[in-house]
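Asker: Predicted model follows, preceded by the sequence.
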Amino acid sequence: MSLKSTFKGFLGETVINVAMWLKLEKDVYHRLNGITLPRANGGSTQIDHIIVSVYGIFVIETKNYKGWIYGSENQKQWTQAFPNGSKFKFQNPLRQNYLHIKTLADLLGLELSYFHSMIAFIGECELKTRDELPEHVLTGGMV
C-alpha cells in the first residue's frame, strides 16, 4: 500500500470520525475507531468504525475514493474507473465488512442480527451501479 493511499484512507476515516463526534449524542452512541481484531484462523482484521447503541452495533467501512465505482453485492472485487480510462480493482467492501462483523460477533459471542453493516464512500466518487447495491452503501448522509 502506498503512502498516498494510506494517507487517503486515514483522511477518510478522520472525516467520518469527526462527523460522528459532532452529530451523534454521546450518551446514546458509543464510538470506537481503528479497531484491530484477531481472526480465528490467524491474522487480523481492522475495522474503521464501530458504533454501539441501543439500536444495535454499527460496523462502518470507509472508502475515500474518486472516480466511478462499479460493483454488485456478490462480486469479489469492485472497480474504480477514471475518465482517462484507467481502472483499479479493490476488494468488495460489503464482503470486507461482513468479515469484520463475523469476527466481532464471534469474539463477543453475539448473533449477527445485532450488527448493522454500513459502507461509507467519501470523496468525489459516483456509484455507477447504485441499483445493484444495498441501501447501506452510502456516498453521503452517513451520520
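Answerer: Ah, there it is.
Asker: Please make it C-alpha for all contacts and neighbour counts, starting now.
Answerer: Will do.
Asker: Strands of the chain, start to end?
Answerer: Secondary structure of the chain (DSSP state E): strands located at 30-38, 44-53, 56-64, 67-70, 77-81, 87-91, 115-122, 125-127, 137-138.
Asker: another one to put next to it:
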Amino acid sequence: MIFDAIIPGAILFSIGGRFLRRQLKGDMGEQSVSLTIRGMGLPIQNNVTIPGKRGLTQIDHLVLTRSAIVVLETKNYSGSLYDNGRGKGGSWIQKFPSGKQNNLHNPLDQNYGHIKSVGTIVPGVPVTGFVVLAGSASFPNGVPDGVLMLRDLKRKLKEMDRGEGPNPASIQDAWNKLQQVDQRDSASHREQMRQVTGGGMTYWLQAGAPWLTGAGVALVLGGFFL
C-alpha cells in the first residue's frame, strides 16, 4: 500500500520540480539584474507586460537612462555558449563538460521583438536593448554583439546615463506611458503565458509547477507515515 502513494508522489514531484527549478533559476537571474540596477539608482520596471506584434509580450526589465529606454532580457545560463546566428534557424548551442548540449532559441531575436514592441508604443524615442547573462555561462568564441555579462551591465548603463541635467522630457514622457500600458493583472499574465507556451499541457505544467511539486511531496510523506 505504501507504494500506492509514493510512486505517484515521486512522479508528480519529478515533473513539477523540473518546471519549478527552471522558474526559480530564471527568477534568481532576474533578481540579480534588478538589484544591480536599483543599486545604481536608475529607474527600472520589472516583468513588464505590453501589447506586442503577436499579442501580449513580457519584458524582463525596462531601464530609464538619460539617452534611451533600455530593454533587457535576462538569461541565467551555465555551460559554454556558441552563437549560431540570428533569424530563422538561428540559435545558441549550450555545451557542458559532460558532453550534453542543448539548442537554445537565440534570445537576441526575442529581445529584438521586445525592442520593436516598446518602440511602437513610444515612437520617436531612443529605445535600445541587451541580453544580460546572469549565470556562469561563457562564450569561448567571444560574446556576441548585444549581449552583456552581468559584470559589464553597470558599466554599460553608466555610459548611457552620462550627462548633466534631468532626463529629456520626451524620454520621461515615454517612460510614464510605458508604466501606464503595463498590464500587471493576473489575467494578462496568464494570457501571456499561454501565448509563450502554446497553451495545452505545457502551460498547465508550467503554471501548476508549485502545486505539482507540493502534492508530490505530500504523497511521498503520506506513503511513509500514514
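Answerer: Sure thing, it's come through. Computed from a prediction, not measured in an experiment: that's the story for all the values here.
Asker: could you dump the strands of the first structure to JSON lines with distance to Val18 of the first structure and mean neighbour count?
Answerer: Shown next, in JSON lines, are the strands of the first structure (distance: least, C-alpha to C-alpha, whole Å; neighbours: other C-alpha atoms under 10 Å):
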{"stretch": "strand 30-38", "distance to Val18 of the first structure": "11", "mean neighbour count": "14"}
{"stretch": "strand 44-53", "distance to Val18 of the first structure": "12", "mean neighbour count": "18"}
{"stretch": "strand 56-64", "distance to Val18 of the first structure": "13", "mean neighbour count": "21"}
{"stretch": "strand 67-70", "distance to Val18 of the first structure": "24", "mean neighbour count": "18"}
{"stretch": "strand 77-81", "distance to Val18 of the first structure": "26", "mean neighbour count": "18"}
{"stretch": "strand 87-91", "distance to Val18 of the first structure": "26", "mean neighbour count": "12"}
{"stretch": "strand 115-122", "distance to Val18 of the first structure": "13", "mean neighbour count": "21"}
{"stretch": "strand 125-127", "distance to Val18 of the first structure": "20", "mean neighbour count": "18"}
{"stretch": "strand 137-138", "distance to Val18 of the first structure": "17", "mean neighbour count": "18"}
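Asker: In the first structure, which residue sits furthest out from the middle?
Answerer: Asn84 (26.7 Å; C-alpha atoms, centre = their mean).
Asker: The strands of the first structure into CSV, with extra columns for distance to Leu104 of the first structure?
Answerer: Shown next, in CSV, are the strands of the first structure (distance: least, C-alpha to C-alpha, whole Å):
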stretch, distance to Leu104 of the first structure
strand 30-38, 8
strand 44-53, 9
strand 56-64, 9
strand 67-70, 28
strand 77-81, 23
strand 87-91, 19
strand 115-122, 9
strand 125-127, 28
strand 137-138, 20
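Asker: and of the ones you listed, who's closest to Met1 of the first structure?
Answerer: Minimum separation from Met1 of the first structure across the strands of the first structure (C-alpha to C-alpha) falls at strand 87-91, 12.0 Å.
Asker: Give me the range in the second structure that that closest one lines up against.
Answerer: The alignment of strand 87-91 of the first structure onto the second structure (TM-score structural alignment) spans residues 101-105.
Asker: gap between the matching stretch and the chain center?
Answerer: 16 Å (C-alpha atoms, centre = their mean, to the nearest Å).
Asker: average offset between it and the first structure?
Answerer: Here stretch 101-105 of the second structure is compared with the first structure after superposition; its mean distance to the aligned residues, by mean C-alpha distance after the TM-score superposition for the first structure, is 1.3 Å.
Asker: ok, and what's touching that stretch?
Answerer: Gly90, Ser91, Trp92, Ile93, Gln94, Lys95 (C-alpha atoms under 8 Å, 6 or more residues apart in numbering).
Asker: and if we set it to 7 Å?
Answerer: Ser91, Trp92, Ile93, Gln94, Lys95 (C-alpha atoms under 7 Å, 6 or more residues apart in numbering).
Asker: Just put those residues in a markdown table and tack on distance to Thr120 of the second structure.
Answerer: Putting the contacts of stretch 101-105 of the second structure into a markdown table (distance: C-alpha to C-alpha, whole Å) gives the following:
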| residue | distance to Thr120 of the second structure |
| --- | --- |
| Ser91 | 26 |
| Trp92 | 28 |
| Ile93 | 31 |
| Gln94 | 33 |
| Lys95 | 37 |
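Asker: between those residues, which is nearest Gly26 of the second structure?
Answerer: Set against Gly26 of the second structure, the nearest of the contacts of stretch 101-105 of the second structure by C-alpha to C-alpha is Gln94 (16.2 Å).
Asker: Does that closest one touch Ser80 like I think?
Answerer: Yes. Counting by C-alpha atoms under 7 Å, Gln94 of the second structure does reach Ser80; the two are 5.6 Å apart.
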